[in-house]
Every structure is written in structure tokens, then in C-alpha cells.
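1. what follows is a predicted protein model with its sequence.
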Amino acid sequence: MYIPPHFAEQSPEELQRVMRDHPLGMLVTHGETGLDADHIPFAFDAQAGPHGTLSAHVARANPLWQRCPSGSPVMVVFRGAQAYISPNWYPSKHEAHRQVPTWNYEVVHAHGVLTVHDDERFVRRLLAGLTKRHEAAEPRPWKMGDSAPEFIDGLLQHIVGIEIAITSLVGKFKLSQNKEVRDRQGAADTLEERQQPGLAQAMRQTLPGSQSQSGRSSAG
């Protein structure tokens, strides 16, 4: 991934935020038939290993877990907030007319080593954790115990667990850091007005003087 220095994100906290807030990752693998990609929701454990661990499950019918055995190097791509940016949102455009459209985004590449867990206990524990997290906002959260045990037991036979020990995290946050402060603020304000608060907030956090920017400078 090409990363100009002003778009490089090195804060572990920010990289982990994207993985937690946008858990649907693109798992990129390479086998005998070439490159492939699977889109899978991951659970992230920051405490497991130097850079954390990603866990997920796939259908037993998915050849991924046989095509890429334990020990295979893989990469998972997580995409955070993203949106089109019009030059009309930059105050400087209306003075010099020297701005063009662009696209802002947050992306994290997690490189690691895959382990296959064809183990019902692993999968059951993983599913319980995933549903507990993603059902938390529901008025009456669904849990595995709501279904008949034999129904859940049958479903567990049709999925396989995978785990990725992360070896490195690479982040690119393209948030108009190469623009004037007033242009960055103008774009963020317009995004807020157009119901894109996540990207607007991310852009504001990179502005000089923001608390998050100070933290990034210390970490980087």
C-alpha cells in the first residue's frame, strides 16, 4: 500500500479503533490457485500477542480453511470511515480555483499468521462473544441459549474457526492532512451536514491543536 508520510497512521490505539468499529474485514490469502479474498466479521483481542489476535469463523464448505492451512501468511484489510470530498467544500477553491475532487478514508492492513481451529469449543466460545458484543444495543439481546441446544449443535458442525496472530499493523488515514487548515475544517463541516459524522470527526482529530493530534505526535 502506497502511504505518503502525511497520511501514515502509527498510533496503535487508532488502528485498533478502526478494527473494532468496522469489524468486517477482507481476508486476503494466497494459495496454489492464486490470490483470493473473503469478507468476514472478526473479533479483535488486543491482549493476545504483541500486536493482538483476530478470530473468526467460516462455513465448512468454504475451501479457505483447507486451501490455507495453519501457518499460512495472510492479510486482513479493515476500512473505516470514507467519503467523496468535493473541491467546493474548500474555502480556498473559491479564491484560486486550484482544487480537485478526492476521496478520504481510513484503512488498516493487519498482517499475520493463520491458524485453523476445527474445534467446536473454540467456535462456540467465539460465537458467544461475537453475539454478545453485537447484540448489546438490542432491547432484548439474542443469545445462543435462546435456541434449542440441538439446533445450535447442528449449526456448529457446519463452521470452522480461524485465528490470526497479528505480526504487524499498517495504517493509512487519508484525511486531507495535505490541505490548509481552513479547507480541512470546511470539508469536515460539510461532511457533518451531510450525515457523515464519523469521517468529519476523524478529519477534525488531525487538525493542529486537537487532543488526538497531540497523542499521535507523541506516539509517532
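-> Cool, the structure landed. Quick caveat: nothing in here was measured; it's all calculated off a predicted structure.
2. switch to C-alpha atoms for all contacts and neighbour counts from now on
-> OK.
3. name the helices or strands packed onto the longest helix belonging to the chain?
-> For the chain, the longest helix by residue count, based on DSSP state H, is helix 120-134. Contact here means 3 or more C-alpha pairs under 8 Å, 6 or more residues apart in numbering; DSSP states H and E; on that basis helix 120-134 packs against strand 53-59, helix 149-156, strand 159-174.
4. so residue 20, which state does it fall into?
-> Secondary structure, DSSP: H, G, I helix; E, B strand; the rest coil: residue 20 is helix.
5. so it sits right up against residue 44, yeah?
-> Yes - counting by C-alpha atoms under 8 Å, residue 20 touches residue 44, with 6.7 Å between them.
6. for the protein, which segments count as helices?
-> Assigned by DSSP H, the chain shows helices spanning 12-21, 64-67, 93-96, 120-134, 149-156, 181-193, 197-205, 211-219.
7. closest one to residue 81 among those helices?
-> Comparison of those against residue 81 by C-alpha to C-alpha identifies helix 197-205 as nearest, at 5.1 Å.
8. the closest one vs helix 181-193, what angle?
-> If you take axes from the mean of the first three to the mean of the last three C-alpha atoms, to 10 degrees, helix 197-205 sits at 160 degrees to helix 181-193.
9. this is the other structure I want to compare:
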Amino acid sequence: MYIPKAFAVSELAELHGLIEHSGVATLVCQGEQGLQASHLPLLLVPGEGEFGTLYGHFARANPQWRALADGAEVLVVFQGAEAYVSPSFYPAKAEHGKVVPTWNYQAVHAHGRAAVFDERERLLALVSALSDKHEQRRARPWAVSDAPADYIDSMLRAIVGFALPISRIEGSFKLSQNKSAADFAGVRDGLAASAHEGERQLAARMAQLP
């Protein structure tokens, strides 16, 4: 990933924070049919390995898991909040007009090689942990144990799990850090007034910058 110095994030806690709050990640690798990509919810275990370990699963019918089993290098892309930045946000537009549109965003890339598994108990623990993570904010959380055991067994036979120790991780949080204080404030305030929740989230993140 191309990361200008102004946007680079190296603090592992910040990178993990975006991973924890993301939904579906994009997992990319090279397979027999060329580049392959799948969109998957992943579980991060921060203390496992130097940079943490990612866990997830494929549908058994998805051939991409075979590339992981063969040792393919994997890139996982996590996308955070993003927003179009209009030149009209910049006070500089009225001063000299030398402004153009851009896009602000937060992204984390994790690299590594994965080990696949299909043992029932490991798969059950994985899908239970993923479900618990995403159900915890609901008033009446659903649990894997709510479904009939024989049905869950059939679902587990239809998936293949993987563990991906992160060997390299990098982040780019492009939040107008390269702009003047006035233009930065103009972008932050413009996004904060947006009707779109994602744009307001990005403005809140900008407000946290030192």
C-alpha cells in the first residue's frame, strides 16, 4: 500500500482498533486461477503472535481456501470510515481557488500465510466467537447453541476454517493531515455536518487527532 508519511499509522493498538471495529474484510491471494478475493468477517486475537492472528472461514465450495492450504501469501484489507472531500470545504477555495477534490479514508492491510483446519470443535469455537462478537450489541443476542445441534453440525461440515498469523501490518489514515489548519478544520466541520453517518464518523476521528 502506498502510504505518504503524513498518513502512516504504526501504533499496533490503533491498527488493531480499526480491525476490531470493521465488518467484512477483503482477503486476497494468488491461486491456480489467478488473483482471488473473498469478503469475510474475521476475528482478531491480538495477543497471539507478534502482530496478532486473524481467524475466519470459507464456504467449503469456495476454492480460495485451497490456495491458503498450499501456502499462498495472503493480503487482508480492512476498510474503515471514508468520505469524499469537496473543494468547497477549504477556505483556500475562496482565497486562491487552487484546490481539487480528494477522498479521506482509513485502511489497514495485514499480510501473512494461513493454516486451514476443519476439525469440528475448532470450527464450532470459531463460529461461536464470531457470532458472540457481532451479537453482543443486540438486546437479545443470538447464540450458535440456539440452533438445533444436527443443523449446526451440517453447517460446520460445509465450511473450512483458517488461522492467519499476521507477519506484517500497515495502516493509512488519510484525514487531511497534510492540509493547513484552516483547511483541515473546514473538512472536519463539513463532514461533521453531513447526513451520512460514515462521514460524521470520519469527522469525529479527525477531531481526535493531536
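-> Sure thing, it's come through. No experiment lies behind these values; they were computed from the predicted model shown.
10. who's in contact with the longest helix of structure 1?
-> The contact list for helix 120-134 of structure 1 (C-alpha atoms under 8 Å, 6 or more residues apart in numbering) reads 43, 55-57, 117, 141-144, 156-157, 159-161.
11. ok, and the closest non-adjacent residue to the aligned residue in structure 1 for residue 190 of structure 2?
-> Matched by TM-score structural alignment, residue 190 of structure 2 corresponds to residue 190 in structure 1. Nearest-residue entry for residue 190 of structure 1: residue 89, 6.7 Å, with adjacent residues in sequence omitted and distances by C-alpha to C-alpha, 6 or more residues apart in numbering.
12. what do you get for residue 84 of structure 1?
-> Leaving aside its sequence neighbours, residue 84 of structure 1 sits nearest to residue 103 (C-alpha to C-alpha, 6+ apart; 4.5 Å).
13. contact partners for the residue in structure 1 that residue 10 of structure 2 lines up against?
-> Using TM-score structural alignment, the equivalent of residue 10 of structure 2 in structure 1 is residue 10. Contact analysis of residue 10 of structure 1 by C-alpha under 8 Å, 6+ apart lists 170, 171, 216, 219, 220.
14. how does it look with 10 Å?
-> With contacts defined as C-alpha atoms under 10 Å, 6 or more residues apart in numbering, residue 10 of structure 1 is in contact with 169, 170, 171, 172, 173, 216, 217, 219, 220.
15. which pair in those spans the largest distance?
-> Most distant of these, by C-alpha to C-alpha, are 169 and 217, 17.7 Å apart.
16. sorry, back to before: list the buried residues for the longest helix of structure 1?
-> By neighbour count on 16 or more other C-alpha atoms under 10 Å, the buried set for helix 120-134 of structure 1 is 120, 122, 123, 124, 126, 127, 130.
17. for these, work out which two are farthest apart.
-> 120 and 130 (15.2 Å).
18. how close does the match of residue 10 of structure 2 sit to residue 83 of structure 1?
-> 22 Å (C-alpha to C-alpha, to the nearest Å).
19. rewinding a little: the more surrounded of residue 169 and residue 217 of structure 1?
-> residue 169 (21 against 10; other C-alpha atoms under 10 Å).
20. contacting residues for the residue nearest to the spatial centre of structure 2?
-> Relative to the mean C-alpha position of structure 2, the nearest C-alpha, by C-alpha atoms, centre = their mean, is the one of residue 78, at 2.2 Å. Contacts here follow C-alpha under 10 Å, 6+ apart; on that basis residue 78 of structure 2 touches 15, 18-27, 42, 106-110, 171.
21. what's the answer for residue 136 of structure 2, then?
-> By C-alpha under 10 Å, 6+ apart, the residues touching residue 136 of structure 2 are 142, 143.
22. same deal with residue 170 of structure 1?
-> If you count contacts by C-alpha under 10 Å, 6+ apart, residue 170 of structure 1 has them with 1, 3, 8-12, 15, 77, 107-111.
23. ok, back up a step: burial of the match of residue 190 of structure 2, as a residue count?
-> 18.
24. could you do the one 4 residues further on as well?
-> The criterion is other C-alpha under 10 Å. On that basis, residue 194 of structure 1 has 10 neighbouring residues.
25. likewise residue 99 of structure 2?
-> For residue 99 of structure 2, the neighbour count with other C-alpha under 10 Å is 15.
26. map it across to structure 1 for me.
-> Applying TM-score structural alignment, one finds that residue 99 of structure 2 aligns to residue 99 in structure 1.
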